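# give me a model of this one.
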Amino acid sequence: MNDMRRLPMAAIPSLALEGVGFTHRGQTLLHPLDLRLAGCQRTLVMGPNGAGKSLLMRLAHGLLAPSSGRVSWEGRPPRQAMVFQRPVLLKRSALANLTYVLAINGTPYRRRKPLAREALERFGLATLEKRPARVLSGGEQQRLALARAWLVDPEVLFLDEPTAALDPAAIQAVESAVGDFHRRGTRILMTTHDLQQARRLADDIVLLFGGRLVEHSPAERFFSDPQTPEARAFIRGELVW
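Got it, this is the predicted structure:
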């Protein structure tokens, strides 16, 4: 498996959300917003509970259709993968979860187990290949989901609260994996409510509050010179739903 992207990072299509909003049963959950994400950045989407972070991710990834506006990729849709807060895993072994994704992506049969074992080794799961995926710990399941995404070789990786409810060691392992994806040339779009995690990982920050986009800025400026009252309050720990 090649560790480096076959395409230059600049070739990753830009993501544009134009007037994108979402309404469910008469309630506006996401007010129309405009957002453009380009290059091989690590964008962290932040905000209090109920701000619309997970909804924005699902709209951007194409799992939901917006009620208004449009989501588009510049030029062509990229290869994408998404890892959820609670990973969706098959009732199979850890190894079989990985060989399955290789099978549906057309990998020759003789290459599936070697590639899957290589991914398990990379994510610290080599000794657990025969363990049923659904009995793994939360941190192990998250790493298995990341290993599965690694095999897809995504140009864009969506991560929805991937470290929520994990212990510090598991959080460190997931953050290390995010770094591996980024160095490989993958654009990262990730939700978190953890300010310190955002300081460690983010290139730019998207802040949502009450279903509205209130700020989008480089991470350094977001933390040193926030431009909106909501951003200043959120950094102080005062912005709650």
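# C-alpha from now on. contacts and neighbour counts both.
Will do.
# now do the strands in the protein.
15-24, 27-37, 42-46, 68-73, 80-83, 156-160, 187-191, 204-209, 212-218 (DSSP state E).
# assess the claim that residue 182 and residue 40 are in contact.
Yes - contact status for residue 182 versus residue 40: in contact at 7.4 Å, counting by CA atoms under 8 Å.
# and for comparison, fold this next one:
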Amino acid sequence: MSDAALPLARDMAPPARPAAILPLAVRDLGLRFGRTTVLEGVNFDLQPAGCTMVMGPNGAGKSLLLKLLHGLIAPTSGTIDWRGQGAPDVTARQALVFQKPVLLRRSVAANVDFVLKVRGKDRTRGTALLEHVGLAHKADQPARLLSGGEAQRLALARALAADPEVLFLDEPTASLDPASVLAIEEIVRDASTRGVRIVFVTHDMGQARRMADDILFLSGGGIAEHSRAADFFPKPQSQAARDYLNGRLVV
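Below is the predicted model:
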């Protein structure tokens, strides 16, 4: 099956739960490495539903922000308040997909089964998850033989196997062909309709226009703007965002 042909298994997973760890409140968040400040004074809120696209120039701190929210690194200052939930509980209710998929040296099916086993989920869901991302016909194939688009779809199947309430995506479609991009977007869009909260880093303005409910725009190590996508693209409020949308480099 090609990357362009993506079956969506509507009975793939149990009905979405209410998002117990949302809303999110980030206050005065900062991150320093030695004497270098990479994020400072970051403030924003996320409500339980929707797709937030995180945008900004290279080096603005987008990937680091996702790692902070997911608990992979600790902030130097400020707070990340997931509705009062502690970090261990929060991490178990989230999933993160990187730009370059991190897959086990096992079969396609075994990659998904590993997550189901570790997270204590129903292991019979493995086949349905692979059908959902269009990889059921490659279940017994080594994951290392997948194409770039297929590997990223497997990474998404593994993330969805954890039954997350929040799904972080760090440029998951960078360097992929258009058919693979659209296939991945459809998987993410379907997850969003099921109630999974999406936080998606992208440089692709077309993708952001297609997917976003709101835009979180980073520049200079802080939040330059956080607004509805319907407002951001036609009338950005910050000079940094206007420069970015007009193709001028901002730092």
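# care to give me the TM-score?
Overlay of the two chains. TM-score (TM-score structural alignment, normalised by the length of the first structure): 0.93; 235 aligned residues with a CA RMSD of 1.5 Å.
# format the strands of the first structure as CSV; extra columns: distance to residue 96 of the first structure and mean neighbour count.
What follows is these, written out as CSV (distance: least, CA to CA, whole Å; neighbours: other CA atoms under 10 Å):
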stretch, distance to residue 96 of the first structure, mean neighbour count
strand 15-24, 33, 18
strand 27-37, 35, 16
strand 42-46, 30, 26
strand 68-73, 32, 17
strand 80-83, 18, 20
strand 156-160, 22, 24
strand 187-191, 26, 26
strand 204-209, 36, 24
strand 212-218, 40, 18
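# for these, give me CSV that also has distance to residue 111 of the first structure.
Below are the strands of the first structure laid out as CSV (distance: least, CA to CA, whole Å):
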stretch, distance to residue 111 of the first structure
strand 15-24, 33
strand 27-37, 35
strand 42-46, 31
strand 68-73, 32
strand 80-83, 21
strand 156-160, 24
strand 187-191, 27
strand 204-209, 38
strand 212-218, 41
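# tell me which of residue 182 and residue 40 of the first structure has more neighbours.
residue 40 (23 against 19; other CA atoms under 10 Å).
# which residues in the second structure does stretch 215-229 of the first structure align to?
Counting by TM-score structural alignment, stretch 215-229 of the first structure falls onto residues 225-239 of the second structure.
# and that stretch, what's buried?
By 16 or more other CA atoms under 10 Å, the buried positions in stretch 225-239 of the second structure come out as 225-227, 229, 232-233, 236.
# start to end distance for it?
Distance across stretch 225-239 of the second structure, first residue to last, is 10 Å (CA to CA, to the nearest Å).
# need the contact partners of that stretch.
44, 209, 212-218, 224, 241-242, 245 (CA atoms under 8 Å, 6 or more residues apart in numbering).
# the second structure: which residue goes with residue 42 of the first structure?
By TM-score structural alignment, residue 42 of the first structure lines up with residue 51.
# now do the contacts for its match.
Contact partners of residue 51 of the second structure, counting by CA under 8 Å, 6+ apart, are 192, 197-200, 211-214.
# got a markdown table for those, with distance to residue 123 of the second structure too?
Below are those laid out as a markdown table (distance: CA to CA, whole Å):
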| residue | distance to residue 123 of the second structure |
| --- | --- |
| 192 | 23 |
| 197 | 23 |
| 198 | 24 |
| 199 | 27 |
| 200 | 27 |
| 211 | 31 |
| 212 | 32 |
| 213 | 33 |
| 214 | 35 |
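# where do the helices of the second structure begin and end?
62-70, 87-92, 108-118, 126-132, 148-161, 178-193, 205-211, 229-232, 239-245 (DSSP state H).
# pick the most deeply packed of these.
Counting by mean count of other CA atoms under 10 Å, helix 148-161 has the highest mean neighbour count of those, with a mean of 24.
# so which bit of the first structure is that one matched to?
The aligned range for helix 148-161 of the second structure is 138-151, by TM-score structural alignment.
# most centrally placed residue in the first structure?
By CA atoms, centre = their mean, the first structure has its centre lying nearest to residue 159, at 1.9 Å.
# count the residues that sit near the equivalent of residue 177 of the second structure over in the first structure.
If you follow residue 177 of the second structure across to the first structure using TM-score structural alignment, you land on residue 167. Residue 167 of the first structure has 11 neighbours, counted by other CA under 10 Å.
# OK, contacts around the residue lying closest to residue 167 of the first structure once chain neighbours are set aside?
Setting aside the residues directly before and after it, residue 167 of the first structure is nearest to residue 139 in space (CA to CA, 6 or more residues apart in numbering), at 7.8 Å. Counting by CA under 8 Å, 6+ apart, residue 139 of the first structure makes contact with 166-167, 170-171.
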